[in-house]
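> Using only what follows, build the 3D model:
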Amino acid sequence: MGEVHEKALEIISLIGCGVSLISLTLTIVTFCVIRHFTQERIIHVNLCLAIGVGQVIFLAGIAATRNKVGCTIVAVLLHYFFTSVFCWMLVEGIQLYAKLVTVFDSNPARRSTAYFLTGWGVPLVIVVISVAIDHDHYGSENNCWLSVDSGLIWAFVGPALTVILTNVVFLGMVVRVIAKLQNCAEDDKYTKIRASLKAAIVLLPLLGMTWLFGLLSVNQHTIFFEYIFAILNSLQGLFIFIFYCVNSSEVRAQIARKKQTIELTHGLSFSSVPATTGYSSNRVRLLRQAKKSHIRTLPAGRQYVSLSTTEFLKKV
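As a prediction, the model looks like this:
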């Protein structure tokens, strides 16, 4: 590979992964601001963490081949976090199907534990077994990744392919069930499921194609594949932010409600009442009571109108 291509790929990777990391951070921050962590959003956050940490390690250490021990550690960590990405995508598929077929979850804590064991525990088992069997082929002279020639790469490819095929089955079952249901177009539950289904249908092939071209670029040393891998790798975080936040009507509605709550809090704050207006102590007392009452009784998921201080005082 020429120096020009190396420089171009480095720039694409830095900019692309930078955009991806910013998008992943915005996704997590958005969920934290909303403060409404459903089981589905907890899965989203863990998926973001797995991709984000993996990309940081990829940027910092994929080419750190001078130190053999350091390169081996980088390769092991990359194996763990990128396998975890696929495991959390598997959890996404399972949760989507469970959300469709389960009317009432009697034991959500048990299901969450199973999800965490799948997302973080299964990759750990895979990596520990792989390191115990063939730790010498973590890292090579060209990059800090699993060796293709020794066949160790199948410790990553095998689980990834299994997840992809399993998720295809789950998504197919979800599509089949939704297609059979009648008069569910306006049902809020199925609207959310369809939105999640669209995200999964886009993200799963994106992850699969990313690592397909990644393997081809390592094995075939073809510049075209390396460019495609660098571009697709940078799009993961951006697409997650678009589908889980920007394109989610539920998230947009909750952000709007959060904004209205803040506006109402500021609009009814005592500090917003001018000292020169000559309001009676009774009106100030009513103002304080109204502030507490409004904040305490704001209904989740219901629209309301925020009154300005002046409008409220006119009413009292």
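> alpha carbons only for contacts and neighbour counts from here, please
OK.
> Would you confirm that residue 104 belongs to a helix?
No. Using DSSP: H, G, I helix; E, B strand; the rest coil, the assignment for residue 104 is coil, not a helix.
> Give me the distance between it and residue 85.
For residue 104, the distance to residue 85 (C-alpha to C-alpha, to the nearest Å) stands at 28 Å.
> These two: which is more packed in?
residue 85 (24 against 8; other C-alpha atoms under 10 Å).
> Leaving out sequence neighbours, find the closest residue to the more buried one.
residue 50 (5.5 Å; C-alpha to C-alpha, 6 or more residues apart in numbering).
> what helix or strand is that neighbour on?
Counting by DSSP states H and E, the element that carries residue 50 is helix 39-61.
> now residue 36
Here residue 36, judged by DSSP H and E, is contained in no helix and no strand.
> List the contacts of it.
Applying C-alpha atoms under 8 Å, 6 or more residues apart in numbering to residue 36 gives no contacts.
> How about residue 159?
83, 86.
> quick one: what helix or strand has it in it?
helix 154-180.
> Buried by neighbour count: which residues of that helix qualify?
155, 156, 159, 160, 163, 164, 167, 168, 170, 171, 174 (16 or more other C-alpha atoms under 10 Å).
> With stretch 112-120 instead?
Within stretch 112-120, the residues that qualify as buried are 112, 115, 116, 118, 119, 120, counting by 16+ other C-alpha under 10 Å.
> quick one: the closest residue to residue 27 other than its chain neighbours from residue 73, how far?
Leaving aside its sequence neighbours, residue 27 sits nearest to residue 241 (C-alpha to C-alpha, 6+ apart; 5.4 Å). Residue 241 sits 30 Å away from residue 73, going by C-alpha to C-alpha.
> More neighbours: which of the two?
A direct count of neighbours by other C-alpha under 10 Å for residue 241 and residue 73 places residue 241 higher, at 22 against 18.
> how about this one, so we can line them up?
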Amino acid sequence: MTVDQTLESNSVMDVLNIIFMLIGLVFLTLAVMTFALCRRNPRVSNVARLNLCVCLLLAQPLFLLTQSFLHLIRPHEVLCKVLAGILHFLFLCCFMWMSIEAVLLFLSVRKLKQVKPNDRAGLHWKLSLLIGYGIPLVIVGVSASVRPDGYGSPK
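Here you go, the predicted model:
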């Protein structure tokens, strides 16, 4: 991070950034495939982890691509605002899914004190989807309607 406005391009850092971004995307793809395909224990729900990985898998390349092609996006004000809103939504979804996973972990640890092997700790997957995507959608909708010029900037 720099505090001054000098933007010097460093080709080594750009190449390393692309390489590590691709490595991260490969491992996120492996995580999504693992959570989607490996469902051996019916008492364990991977909904929160799967959706968190999907949101990260969508948000990371979109963020990096918008930064790489900012010179093409900047002249189109509506496109810039839409991309900023989508990124805001995806990152809020990531935080919401992390919160849901924390609540599910808390509930499962609390269930360890009780001996009920057939009980499933956690939320129903439909309720999880409603919370995980609904709350961020409401936040982005309210913020876009209250201050429509808040998304997108010349920078």
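> From residue 239 of the first structure, how far out is the residue nearest to residue 85 of the first structure?
Distance from residue 50 of the first structure to residue 239 of the first structure, by C-alpha to C-alpha: 15 Å.
> Helix or strand: which one has residue 90 of the second structure?
Going by DSSP H and E, residue 90 of the second structure is part of helix 77-111.
> Give the next helix or strand downstream of that helix.
By DSSP H and E, the next helix or strand past helix 77-111 of the second structure is helix 125-146.
> That next one to helix 77-111, inter-axis angle?
140 degrees (axes from the mean of the first three to the mean of the last three C-alpha atoms, to 10 degrees).
> quick check: stretch 238-246 of the first structure aligns to which part of the second structure?
The counterpart of stretch 238-246 of the first structure in the second structure, using TM-score structural alignment, is absent.
> Stretch 117-128 of the first structure now?
Against the second structure, stretch 117-128 of the first structure falls on residues 130-141 (TM-score structural alignment).
> and the residue nearest to residue 85 of the first structure, how many residues sit next to it?
23.
> same thing with residue 288 of the first structure?
14.
> Now do it against residue 33 of the first structure, distance only.
On the measure of C-alpha to C-alpha, residue 288 of the first structure and residue 33 of the first structure end up 26 Å apart.
> Over to residue 89 of the first structure?
From residue 89 of the first structure to residue 33 of the first structure the distance is 24 Å (C-alpha to C-alpha).
> more crowded one of these two?
Neighbours per residue (other C-alpha under 10 Å) separate residue 89 of the first structure from residue 33, with residue 89 holding more: 25 against 11.
> how about the more buried one, what's its match in the second structure?
Checking TM-score structural alignment: residue 89 of the first structure goes with residue 98.
> Spit out the contact partners of that match.
48, 49, 52.
> does the last one really touch residue 91, like I thought?
Which is residue 52 of the second structure. No. Applying C-alpha atoms under 8 Å, one finds residue 52 of the second structure not in contact with residue 91, separated by 9.7 Å.
> my guess is residue 91 of the first structure contacts residue 122, does it?
No. If you go by C-alpha under 8 Å, residue 91 of the first structure and residue 122 don't touch, sitting 11.6 Å apart.
> Enumerate every residue touching residue 38 of the second structure.
No contacts exist for residue 38 of the second structure under C-alpha under 8 Å, 6+ apart.
> Could you measure from residue 173 of the first structure over to residue 189 of the first structure?
17 Å.
> any idea which element the residue nearest to residue 27 of the first structure lies in?
helix 223-241.
> Residue 4 of the first structure pairs with which position in the second structure?
Using TM-score structural alignment, residue 4 of the first structure sits opposite residue 9 in the second structure.
> Also residue 28 of the first structure?
Under the alignment (TM-score structural alignment), residue 28 of the first structure maps onto residue 32 of the second structure.
> mind listing what its match touches?
Contacts of residue 32 of the second structure by C-alpha under 8 Å, 6+ apart are 50, 53, 54.
> on that earlier part again, tell me what angle the helix holding residue 159 of the first structure forms with helix 68-101.
Helix 154-180 of the first structure runs at 20 degrees relative to helix 68-101, counting by the same axes, to 10 degrees.
> Run through the neighbouring helices and strands of the helix or strand following helix 154-180 of the first structure.
Moving toward the C-terminus from helix 154-180 of the first structure, the next helix or strand (DSSP H and E) is helix 188-220. In this structure, helix 188-220 of the first structure packs against helix 68-101, helix 154-180, helix 223-241, with contacts taken as 3 or more C-alpha pairs under 8 Å, 6 or more residues apart in numbering; DSSP states H and E.
> now the shortest one, how far from the centre of its chain.
Its chain's C-alpha centre and that of helix 223-241 of the first structure lie 16 Å apart, by C-alpha atoms, centre = their mean, to the nearest Å.
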